[in-house]
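Novice: Attaching a predicted model along with its sequence, questions to come.
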Amino acid sequence: MAATPPVCDFDWPAPDFELPGTDGRTYRLADVAGENGTLVMFICNHCPYVLAVLDRIIRDARDLKKLGIGVAAICSNDAESYPADSLENMKKMAEEHAFPFPYLHDEDQSVARSYGAACTPDFFGFNRELGLQYRGRLDASRNKAGPADLRRDLFEAMKQIAETGRGPAEQIPSMGCSIKWKAA
């Protein structure tokens, strides 16, 4: 089922985390923060919305790093109900696609809850002070990739944040599969 996150709550402070990565290291927010901003995105291995734009997510992450933006991806889905999202399968995906960012496993889902993540993909763009400035979409693609010349909403917003410290006033929310929460 498709889900849409709420609009950006400007200057909301980024919650810290400590999560294992697919590379065997443990990462905190400070480890991934960039000098000009930080992008924390919630993705997973099986969501058609993520898979449709995975090449664009990787492209934008590489381009954002050149602007001094730190990038991390987090998978918070219940891997018992969705085995494709297990840490082992996350490792395979990160290697297969040569992720240019840490891919982190939120097994207990506490980080997704602290961020209020709603869907995959869900993008949280922070300025250098780690205040939220962007909670929008990657581009106009949905569960199928749109044309290659679509406006790069996420990239343009993060570029603006790197240059000015502020995100765009107008933002279009991301859309994707809901986070797969564990049964209570």
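Specialist: All right, it came through fine.
Novice: Going by C-alpha atoms from here, please, whenever you check contacts or count neighbours.
Specialist: Will do.
Novice: Can you name the helix or strand that residue 38 falls in?
Specialist: Using DSSP states H and E, residue 38 falls within strand 37-42.
Novice: try it against this one:
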Amino acid sequence: MSARMPVRTDMTARDAGRPGRFGGGRRRRASLGAAALLSAAGVLASGAAPAQAYSPNPKVTAVYRDTSTCPCSGGALTDPYDSTSFARDPGGYAVKLSLKKGSSFVGKVEFHPNDEKLWVYDTKNDNDTIYVHITYTSGRTTHDLGTYTAPATAAVADHMTKDFDIPEGAGVDISVYDDARLTDYIGGARGTGGAVA
């Protein structure tokens, strides 16, 4: 003969909604637990995205090279990550923007006239990143090439490279921002201080 669980017969409608052995509480606790787990998973999944802004903004240092006389490397192009070297590109003007917050190197942006490449680095896992907006002017027309950022991963240094098709001799403007809406300008290389493809 199998043992049977006692059946509670004195349960009221009020008791049915209470957590406990005889009410609907077990299912409710399971539902609440599942909701809490999904909520926590959402927070963790969004943890890779930048969550704060630099305050104050990092200091930007620009280094330029006339790529007619390159290959160029060393000196001011050296940094703690992969340093920078520019290939020869007659008529081109390369730029490297280094971003430091106090003594920490937090990122860099490079424009290489040879093959018209933009490199964006995030070199510090600090829940922040930089947003790089790039345009070029050819003739009297300015062309918007978009906004780029390094991927947010657990790596010490993240970077992305974008290869453009920019006409030779076009002026290239690079603007670095602390937010995706492009309202918090950090620095850049624009106008007469811009790069040349």
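Specialist: Sure thing, it's come through. All figures in this text were calculated on a predicted structure; none of them were measured in a lab.
Novice: Drop the TM-score for these two in here.
Specialist: The TM-score (TM-score structural alignment, normalised by the length of the first structure) is 0.26; 88 aligned residues with a Cα RMSD of 5.9 Å.
Novice: So which elements touch the strand holding residue 38 of the first structure?
Specialist: Contact partners of strand 37-42 of the first structure among helices and strands, from 3 or more Cα pairs under 8 Å, 6 or more residues apart in numbering; DSSP states H and E: strand 69-75, strand 122-126, helix 153-164.
Novice: between those, which gets nearest to residue 61 of the first structure?
Specialist: Nearest of these to residue 61 of the first structure, taken as Cα to Cα: strand 69-75 at 6.4 Å.
Novice: Packed most tightly, which of the helices and strands packed on strand 37-42 of the first structure would that be?
Specialist: Highest mean neighbour count among those (mean count of other Cα atoms under 10 Å): strand 122-126, with a mean of 27.
Novice: Can you tell me which helices and strands that strand packs against?
Specialist: Packed against strand 122-126 of the first structure, as judged by 3+ Cα pairs under 8 Å, 6+ apart, are the following elements: strand 37-42, strand 132-134.
Novice: got the angle for it vs helix 153-164?
Specialist: Angle of strand 122-126 of the first structure versus helix 153-164, following axes from the mean of the first three to the mean of the last three Cα atoms, to 10 degrees, is 10 degrees.
Novice: Distance-wise, check residue 42 of the second structure relative to residue 106 of the second structure.
Specialist: 27 Å (Cα to Cα, to the nearest Å).
Novice: do the same with residue 195 of the second structure
Specialist: Distance, residue 195 of the second structure to residue 106 of the second structure, using Cα to Cα: 22 Å.
Novice: Equivalent analysis for residue 32 of the second structure, please.
Specialist: Taking Cα to Cα, one finds residue 32 of the second structure at 41 Å from residue 106 of the second structure.
Novice: helices or strands next to the helix or strand hosting residue 99 of the second structure in the packing?
Specialist: Per DSSP H and E: residue 99 of the second structure is located in strand 93-101. The helices and strands touching strand 93-101 of the second structure, judged by 3+ Cα pairs under 8 Å, 6+ apart, are strand 59-66, strand 104-112, strand 185-189, strand 195-196.
Novice: Next, the angle strand 59-66 makes with the longest one.
Specialist: An angle of 30 degrees separates the directions of strand 104-112 of the second structure and strand 59-66 when computed by the same axes, to 10 degrees.
Novice: So which bits of strand 104-112 of the second structure are buried?
Specialist: 105, 106, 107, 108, 109, 110, 111, 112 (16 or more other Cα atoms under 10 Å).
Novice: which one of these sits closest to residue 132 of the second structure?
Specialist: Nearest to residue 132 of the second structure among those: residue 109, at 8.0 Å, using Cα to Cα.
Novice: In which helix or strand does residue 53 of the first structure reside?
Specialist: helix 48-65.
Novice: Now do the buried residues in that helix.
Specialist: Buried residues in helix 48-65 of the first structure, counted by 16+ other Cα under 10 Å: 48-54, 56-58, 60-62, 64-65.
Novice: relative to helix 153-164, how tilted is that helix?
Specialist: Using the same axes, to 10 degrees: helix 48-65 of the first structure against helix 153-164 is 30 degrees.
Novice: helices or strands up against helix 48-65 of the first structure?
Specialist: Applying 3+ Cα pairs under 8 Å, 6+ apart, one finds that helix 48-65 of the first structure contacts strand 69-75, helix 153-164, strand 176-178.
Novice: Export the ones you listed to TSV and append columns for distance to residue 132 of the first structure.
Specialist: Converted to TSV, these look like this (distance: least, Cα to Cα, whole Å):
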stretch	distance to residue 132 of the first structure
strand 69-75	13
helix 153-164	10
strand 176-178	20
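Novice: Can you say which of those is nearest to residue 26 of the first structure?
Specialist: strand 69-75 (12.1 Å).
Novice: helices or strands next to that closest one in the packing?
Specialist: helix 29-32, strand 37-42, helix 48-65, strand 103-105.
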